[in-house]
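Undergrad: predicted model follows, preceded by the sequence.
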Amino acid sequence: MNQTLRRAIVDSQEFKISTKNIWKRYQDVGQYNEGSIRGEIFDSWENSKKLGISPFQNKINEIIKQNDLEDRLKKNEQLLSFATPKIKSLTDILNDSKTMFSITDKHGTILHSSGEKTVLKKAERINIFTGGTWSEKSAGTNAVGMVLRTKKPSRVLFSEHFCEKNHEWYCVAYPILAPFTNELLGIINIAGNYNQVHQHTIGLVISEANNISKSIDQQYYEYILRNNLFMNTAMEGIEDAIFVVDSEKRIVEKNGAARSQFILSGIQSIKSLPELDRLVEFVLQHGKIIIREEVNDNLNKKKFICSIYPVTFQDEHLGAVIFFRENSASAAPKPQQLTSVRSVNSKSTRYSFDDMIGSSPEYKEVVRKAQKASLIDATLFLAGETGTGKEVFAQAIHQASNRSNHPFVAINCGAIPHGLFESELFGYESGAFTGAKSKGNPGKFELAQGGTIFLDEIADMPLDLQVHLLRILEERVVTRIGGDKTTPLDVRVIAATHKDLNEAVKNGQFREDLLYRLRVIQLKIPALRERISDVPALVHHFVKKMSGQFGKQEILIHKDTMQCLTQYTWPGNIRELKNVIQQSLFNMEGNIMFPFDLPPEVIGNLGENEKERIIEAMIRENGNVTKAAKVLDLSRATMYRKIKQYHLSAEDWIDGK
């Protein structure tokens, strides 16, 4: 335990008296004897005075409204999810030490408090509860307020508080900081006003609070590692120079490429590049991405191509990542190259994130991650059952990326004959084999230059060719069959399969080193049965999209039909659903889609129930088809078609009487 804190707890009365005298002298004449109180406390007193805080106010001034509190809680769900399991383990320690534990957001607003009941009640009297804002502006000198200003661990003991009403309290606070950008995300605070507690007990609870803050820091680090832009782009593994800046536009990190370049290594502030400064300001204000903008370094007479990505967490823009590449004539693509890749691109992509249909939590989460993945250039692996829409995701990611003006080339690894696989992927030179084109032929990787190659059903790639793909991923060059010239590649790889690659590795059917190369980032696309609440939206989408093919408009879906569709397990996923709707549109008459319009495997037991209802209606109406149809809310033509579908005859309702 810190020496000052130990003295305050063990000799609390003496400490409080001496500190109180210093506080009184400061309030009376604005002075104190140097060394009699910590410098950071005096700085906070001075700041509290400048903010107009009355030393005699008896409560925290700022309490946010309920609606604002709900917004804050929602924005900080991740922070609270990290902290909650740790807080539960403190119950006994908090009770024994007569203390309370609070966690605040980055503004000092309390999101959660727990602890010994009498301490919590005393805290409530001075507005220390959920929704109260514990800043210097609201409460004068206090530990949370000092952390807000300094981003450093702080403690305020008894009469060190600016407001006299708080002189019975001690509090120790620890910041929770974002990795790399060092932005404040939240604060952990321990407080108490019961001074007859053993120093060991207090030391234990303070130590636990410190451990919790470090644990949450680590969880944030791991979260960033898994999900955030600049880690996923493997800062040290790419050729571009990278700056990481915080929300104040201070450079907090550079990668090796930036440190090794003479000009960039000497840049201490982006303000030295006014054009870049304005672009970063825009990104931080709006959370928008800027792709390949030219920035002039007038001092060194250099031009750079920059891409800037916001670093966002819990809807807050914590900073930005800047990618630099020196602009040179050799780096610019030739005009004819641009023309050709655009023509390939226009023919090969149809889907974007606007085509994603579904509002289930499972689907929204994978779409969110896919959108995040579109902002980076790392190799991506899509896992999911057949028919879940893996290529739709791959195309949408390409369309939202900075490669969208370049080709998207898809290849189904399970549909290429083994003998043609190598030439399809890697190309060949003239005369490489019998039947080869006289001028040779580029492979799919060359055709995808500057853009994205989508390797669907990657598990079906022959084992002997997997080593060639591994070399491409490692060296980023391709050599055509029959040639010795290597072509540098600038291609993003997205791979997908419905198979279990871990199992394939165990069975010796897939290379383990290739698996690790492909799984830089992995997205699992949920099966349709795992997001069954999205079925109605998908049904209406496909009906609207395809009804014109069958000369139909304004199609209505009967409620029993939708019940069938939502109860079915969809082993073929979205692809099967689309086919079912197409078949049903073909089957139906009129503008209402009834259950009997669906294929038999989808109807299930409902068909038997419907058959029985038709027989009952015909019995009731003495075999009058028109009246029975009216009872069932069907058209006469539909009634006749149903009778035919279920192979019914007059004997069925005559015998049923």
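TA: Now that the structure is in, tell me what you want to look at.

Undergrad: could you use CA atoms for every contact and neighbour count after this?
TA: Fine.

Undergrad: buried residues in stretch 560-570?
TA: For stretch 560-570, the neighbour count (16 or more other C-alpha atoms under 10 Å) marks 561-562, 564-566, 570 as buried.

Undergrad: also this one, for the comparison:
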Amino acid sequence: MIAGQVTKEQWKRFVQEGALDTSRISRRIAASWYECRKNGVDPYNGKGILRLESGDLQKKREENKRLIEIAVPFMKKLAQMYAQSNMIILLIDRDGYVLKLMGQDKARALATHINFTEGVKWTEKEVGTNAIGTALSTGEAITVNGPEHFSLASQSWGCSASPIRDEKGDVLGILDISSPSAAGYHEHLLGTVVSAAYAIEHKWQQLIKEEEIALMHHALECLGKQETSFFVADRHGRIVYLSPQAKANLNASRGGSIDDLPFSAAKTPVYSSDGGQVIGSYAAVPVKEAKPCGTGWAGTFSFKGVIGTSSTFKEVLEKAEKVSRTNVTVHITGETGTGKEVMARSIHESHAGRNAPFIAINCGAVPANLLESELFGYAPGAFTGAKKEGAPGKIVQADGGTLFLDEIGEIPAAMQVALLRVLQEKEVTPVGGDKTRPVKFRLITASNRPLGEQVQNGTFREDLYYRIYVYAIHLPPLRRRREDIPALIHYYFHQNGWPFSWTEKSLQVLQRQKWEGNIRELFNVLEGLYVEFQEETPTARQIEAYVQQTSSGHEETPPVPSLSVREQMEKDYLEKALRQHGGKASLAAEQLGIPRSSFYRKLAKYQLS
């Protein structure tokens, strides 16, 4: 007799006396037998005992919905291959519960005699040595045939099982082929089961990649809200995207666990495109509170940014304070990086309060084919990939509060008509729907270029222009309020919890710069300086040398004339990341969560070196 074959006599001797000749039995079978004897498994029974009620089984199937969806087509192919054989194919979850069973009717009927059915728990502790339970226990594929089963009920069966692993290598479940004809059971079936399990794993890996793409898409949609602090995590709680503001507020990075975050996040589920599965979560990251630096502002209006001391900006605040007492439409102009959304949010909170919704979307950052559904929402089944329950859209979300449309000049002509109708009729119709919904909100818009010129050249509707250009506020560029730069520097250091010990001479270095990127560029430079010098205080000369290397006022490559606003924003993000990491593309790509190959293509596209 060759090693690995087990006879009924060997089984009886072990059960009665505990004696076993390990040279004549598989090492894994022997180890399992000893474990079963230790755990008090009944060798004379072995029928399934622990079985889920229908409701609990349905819950188990819901928890493993994705696995079932992937595995069932392969199970059907196996069932078809062995339709003339006396076999059943089973899918088991990581806890040992049978989720699905299919195959030949006669084999299914015989399986019921030992309670080998859907919903039963088929582990070593429950029914003794068996292919399913032993594969779960060892994490390895195995065949258990005839008397190799520890308990009598299964000894007429032959079974082969293989683990199915997820993207992290953890066991998702077990795939099994079993036959009540142990004498005619073929060892080659183990190879078939292993191959099918591998194919299921491959499909699972594809699914995870698709889910990560969907989560990144969700993050890009969230980026329509400028200066928003949030993260998006996958189903395992691994962070797949961390917004720039969230990075400034957290000691965390992409790939980290949300369990390690220093606060308890109120997470919102992110669903698959069909709406049937939770594929991850979204959560806002608390922004560090900071007291305004410089001179305060008396009155009912509370500006959430840095006030400073310049008379130029004080005049702006006077206008903002006046309009905050009303509900009129406001249009904010100013160069990129001057703080248009900060001003819009301040007006909103001073009038409506913090509890009313403030919904922001950057019309230039969202692709044109997504902007319509983002803004107006969509009805169920409006387009391929739409959520089955539909989506409300930003206008409906802003009901009772404020809708802030940044870069409104980027809205396509056809969408301008729809927006004009919403403002006139005070009701919105979702994409693909026919039912209107009344809405009431305050509209604040912003643009970094003159809308009047767009009206003249025909790219912006004149009637919409007059609808939104009711009360205008212009935010001056940083070079027109240089006296506020020290207050801005103090504010940024305080917001990030960095110690501040700069000299007056060091502050003057930054006051002399052009700051074509305004406050945003200033903050980028401050962040880069902190990365460069950490806790060490840089000298005025070191600050000047760093700024000369990085500032847009010195060595910045002129923008490509044909770039859209969205492309220019993307280029700005790339340049910022490169500056922060001293030109190291690999670190910049990691910070932005972009694959290196894509990052290098973008560098070439925007002529960045």
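TA: Looks like it came in fine. Given the structure is predicted, the values throughout are model-derived calculations rather than measurements.

Undergrad: quick TM-score on the pair, please.
TA: With the length set by TM-score structural alignment, normalised by the length of structure 2, the two chains reach a TM-score of 0.47; 365 aligned residues with a C-alpha RMSD of 5.8 Å.

Undergrad: one step back: in strands, which of the buried residues of stretch 560-570 of structure 1 fall?
TA: Using DSSP state E, no member of these falls within strands.

Undergrad: with respect to residue 244 of structure 1, which of those residues is nearest?
TA: residue 570 (45.6 Å; C-alpha to C-alpha).

Undergrad: does anything pack onto the helix or strand that contains residue 371 of structure 2? Which helices or strands?
TA: Here residue 371 of structure 2 sits within helix 368-376, counting by DSSP states H and E. For helix 368-376 of structure 2, the packing partners by 3 or more C-alpha pairs under 8 Å, 6 or more residues apart in numbering; DSSP states H and E come out as helix 394-397.

Undergrad: need the next SSE after the helix it packs on, C-terminal direction.
TA: Assignment by DSSP H and E places the next element after helix 394-397 of structure 2 at strand 402-406.

Undergrad: and residue 197 of structure 2, how many residues sit next to it?
TA: Look at residue 197 of structure 2: counted by other C-alpha atoms under 10 Å, it has 25 neighbours.

Undergrad: name the nearest residue to it, sequence neighbours excluded.
TA: Distances taken as C-alpha to C-alpha, 6 or more residues apart in numbering put residue 164 closest to residue 197 of structure 2, at 5.5 Å, once the chain neighbours are dropped.

Undergrad: buried ones in stretch 55-70 of structure 2?
TA: In stretch 55-70 of structure 2, counting by 16+ other C-alpha under 10 Å, buried: 57, 60-61, 64-65, 67-68, 70.

Undergrad: now stretch 202-218 of structure 1
TA: In stretch 202-218 of structure 1, counting by 16+ other C-alpha under 10 Å, buried: 202-203, 205-206, 208-210, 212-218.

Undergrad: for structure 2, which helix is longest?
TA: Using DSSP state H to define each element, structure 2 has its longest helix at helix 189-222.

Undergrad: what angle separates that helix from helix 368-376?
TA: 70 degrees (axes from the mean of the first three to the mean of the last three C-alpha atoms, to 10 degrees).

Undergrad: helices or strands up against helix 189-222 of structure 2?
TA: Applying 3+ C-alpha pairs under 8 Å, 6+ apart, we find helix 189-222 of structure 2 packed against helix 65-81, strand 158-165, strand 171-179, strand 230-234, strand 239-242, strand 278-284.

Undergrad: okay, those, which one's buried deepest?
TA: For those, average neighbour numbers computed from mean count of other C-alpha atoms under 10 Å are highest in strand 158-165, which has a mean of 28.

Undergrad: counting contacts, what elements does the particular helix or strand that has residue 372 of structure 1 in it pack onto?
TA: Secondary-structure assignment from DSSP H and E places residue 372 of structure 1 in helix 361-373. Judged by 3+ C-alpha pairs under 8 Å, 6+ apart, the packing partners of helix 361-373 of structure 1 are helix 390-400, strand 521-524.

Undergrad: count the neighbours of residue 644 of structure 1 for me.
TA: Neighbours of residue 644 of structure 1 under the rule other C-alpha under 10 Å: 11.

Undergrad: so which elements touch the helix or strand containing it?
TA: Element membership of residue 644 of structure 1, judged by DSSP H and E, is helix 636-645. Judged by 3+ C-alpha pairs under 8 Å, 6+ apart, helix 636-645 of structure 1 is in contact with helix 625-631.

Undergrad: got the buried residues for the helix it packs on?
TA: Quick answer for helix 625-631 of structure 1 (16+ other C-alpha under 10 Å): 625-629.

Undergrad: what's the closest of the buried residues of stretch 55-70 of structure 2 to residue 362 of structure 2?
TA: Looking across the buried residues of stretch 55-70 of structure 2 and measuring by C-alpha to C-alpha, the closest to residue 362 of structure 2 is residue 65, at 36.3 Å.
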